[in-house]
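Colleague: could you look at this predicted model? Sequence included:
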Amino acid sequence: MDEHPNRDPFVMSKGMKFPKDDHFITGKLRAALRENRYEAKEAQCVLRLVRDEDTVIELGAGIGFMSTLVATRRNIKNVFAFEANPALIPYIESVHSANRLSNAHVTHGLLGKRNGSTNFYVRENLLASSMDPHEDDTEANTQKVKVDVLNASHVFKEIQPTILIADIEGAEAALLPHLDLTGLRGAMIELHPQHIGPEGVNAVFRAMMDAGLAYYSRGSTHKVVCFRRAW
């Protein structure tokens, strides 16, 4: 029997519901959500970009925060989120369900140059999981799993997104220059300069410029960079 029958089963953040689950929503994360600090810079950028009727693609879905934000704050057609961490998929789906979203979709997998598979390291801190092995990974604290890699060009052609959201832990420099981004009206990229270096940062900006998108300073903050086709 529930010892706290009247306890709210959700953490509220910016009007969104996040099911309380100590495995995913830890103390610090719970506080950041409640105080509207979680993904604050990213949310500022995205809400300056996304308009009604947009189709959004998100690479790196996390706990489902950004996909839920755009689906609740804007009358978008759809948001398609891709997440490599298998442990997060059920939680993201529960967030979408809690917020009664029919236009938010999540796929387990990541995008790459061609179809295939790759290793992914699921860690005790789920949000620290990545494709890169760490020196302190052990069988006790890390699970190595195979994740499907989907052909990014085919996915973009099928979805035809107008807005891109990407937080893919350094893969942005390798992936974005190989995509046809000309159909985008805007993009929010979280850069990881510690992984990609100045050459990688320049590669991301060049890919945006080649697609006709310009750096949008009003939506950008430090490593969170915003691009728009028109201001």
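Modeller: That came in fine, so what should we check first?
Colleague: every contact and neighbour count from this point should use C-alpha atoms.
Modeller: OK.
Colleague: tell me the helix or strand right after the longest strand seen in the chain.
Modeller: Assignment by DSSP state E gives strand 142-151 as the longest strand of the chain. Using DSSP states H and E, the next helix or strand after strand 142-151 towards the C-terminus is helix 152-159.
Colleague: give me the contacts around that next one.
Modeller: Helix 152-159 is contacted by residues 55, 57, 111, 112, 113, 114, 179, 180 when judged by Cα atoms under 8 Å, 6 or more residues apart in numbering.
Colleague: the last one reaches residue 210, doesn't it?
Modeller: Looking back up the chat, that one is residue 180. No: the criterion here is Cα atoms under 8 Å, and residue 180 misses it with residue 210 at 9.4 Å.
Colleague: next up, a second structure to put side by side with the first:
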Amino acid sequence: MIKTPRGLLFPRDTDVVKPRIASALRQGMYEAKEGNAVLRVIQPGDVVMELGGGIGFISTLVAKKSPAAEVHVFEANSALAAYIGRVHEVNEVENVTVHHALLGKRKGTAEFHVRGNFLASSVNADNADGVTRTETVEVVNANQQTKAIKPTVLVCDIEGNEAELLPEMDLSSLRAAVIELHPQWIGPEGVNAVFGALMGAGLAYYPKLSTQKVVTFRRAWPLK
């Protein structure tokens, strides 16, 4: 078992948790910027929607170390979705629901390209080399899901798909969002699309909790 400085536990599975990830977990460096921003924006009773669950770090951190009421995780990679379930089990997490699905404009299916580096897997075949297999994944309607879940905080790390998905979503229920951008894939137009979607929903860029590619948005904040 791998234990982080915050006391989170991660089962040893070399197919998912590569040595570099395991080392970052032990040192408290894994997704540190994103995790710190998320914990600082969450308030009691928040409903968190996470797009791209990875190894379950953010959802477990939120469940164990924040006053969020519930968390909904959407993860397309079947192996990661299963591993996230194991992480939640060993950490005795009870307020997180894992959805093995993609969000999209309409219901259906999509091809999801799994890479040797699991965390670089995405629906975009050209984003990176090393595709090991392609899965057919269920696509659920994004607006129907947000209407049902009514998230107040959005966490998004979906390997370049943020530029296509976020402008199509109803983000009106959000109070805050933490997005990991992938400018190397989405370019300046994609970055502008992400900012435009969140600003159009009434949120503003919050530099205090933004670092490089991890950008935070809030509906309001103290000026001091």
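Modeller: Yep, that arrived. Given the structure is predicted, the values throughout are model-derived calculations rather than measurements.
Colleague: okay, the longest strand of structure 1 sits on what stretch of structure 2?
Modeller: Aligned using TM-score structural alignment, strand 142-151 of structure 1 spans residues 132-141 in structure 2.
Colleague: mean shift between the matching stretch and structure 1?
Modeller: Aligned to structure 1 and superposed, stretch 132-141 of structure 2 gives a mean residue distance of 0.8 Å (mean Cα distance after the TM-score superposition for structure 1).
Colleague: list the buried residues of that stretch.
Modeller: Applying a neighbour-count criterion of 16 or more other Cα atoms under 10 Å, one finds 134, 137, 138, 139, 140 buried in stretch 132-141 of structure 2.
Colleague: with distance to residue 174 of structure 2 added, can I get those in JSON lines?
Modeller: Putting the buried residues of stretch 132-141 of structure 2 into JSON lines (distance: Cα to Cα, whole Å) gives the following:
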{"residue": "134", "distance to residue 174 of structure 2": "33"}
{"residue": "137", "distance to residue 174 of structure 2": "26"}
{"residue": "138", "distance to residue 174 of structure 2": "25"}
{"residue": "139", "distance to residue 174 of structure 2": "22"}
{"residue": "140", "distance to residue 174 of structure 2": "20"}
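Colleague: return the member of those residues nearest to residue 23 of structure 2.
Modeller: Nearest to residue 23 of structure 2, judged by Cα to Cα, of the buried residues of stretch 132-141 of structure 2 is residue 134 at 28.4 Å.
Colleague: for that closest one, list the residues it contacts.
Modeller: 111, 112, 113, 114.
Colleague: onto which residues of structure 2 does the top helix by length along structure 1 map?
Modeller: The residue-count maximum for a helix in structure 1 (DSSP state H) belongs to helix 193-210. Here helix 193-210 of structure 1 aligns to structure 2 at residues 183-200, judged by TM-score structural alignment.
Colleague: what does the matching stretch contact?
Modeller: Stretch 183-200 of structure 2 is contacted from outside by 127, 160-164, 166-167, 171, 181, 204-205, 213, 217, using Cα under 8 Å, 6+ apart.
Colleague: and of those residues, the nearest to residue 31 of structure 2?
Modeller: Nearest member of the contacts of stretch 183-200 of structure 2 to residue 31 of structure 2, counting by Cα to Cα, is residue 213, at 11.7 Å.
Colleague: correct me if wrong: that closest one contacts residue 180.
Modeller: Yes: counting by Cα under 8 Å, residue 213 of structure 2 touches residue 180, with 5.6 Å between them.
Colleague: fine by me, thanks again.
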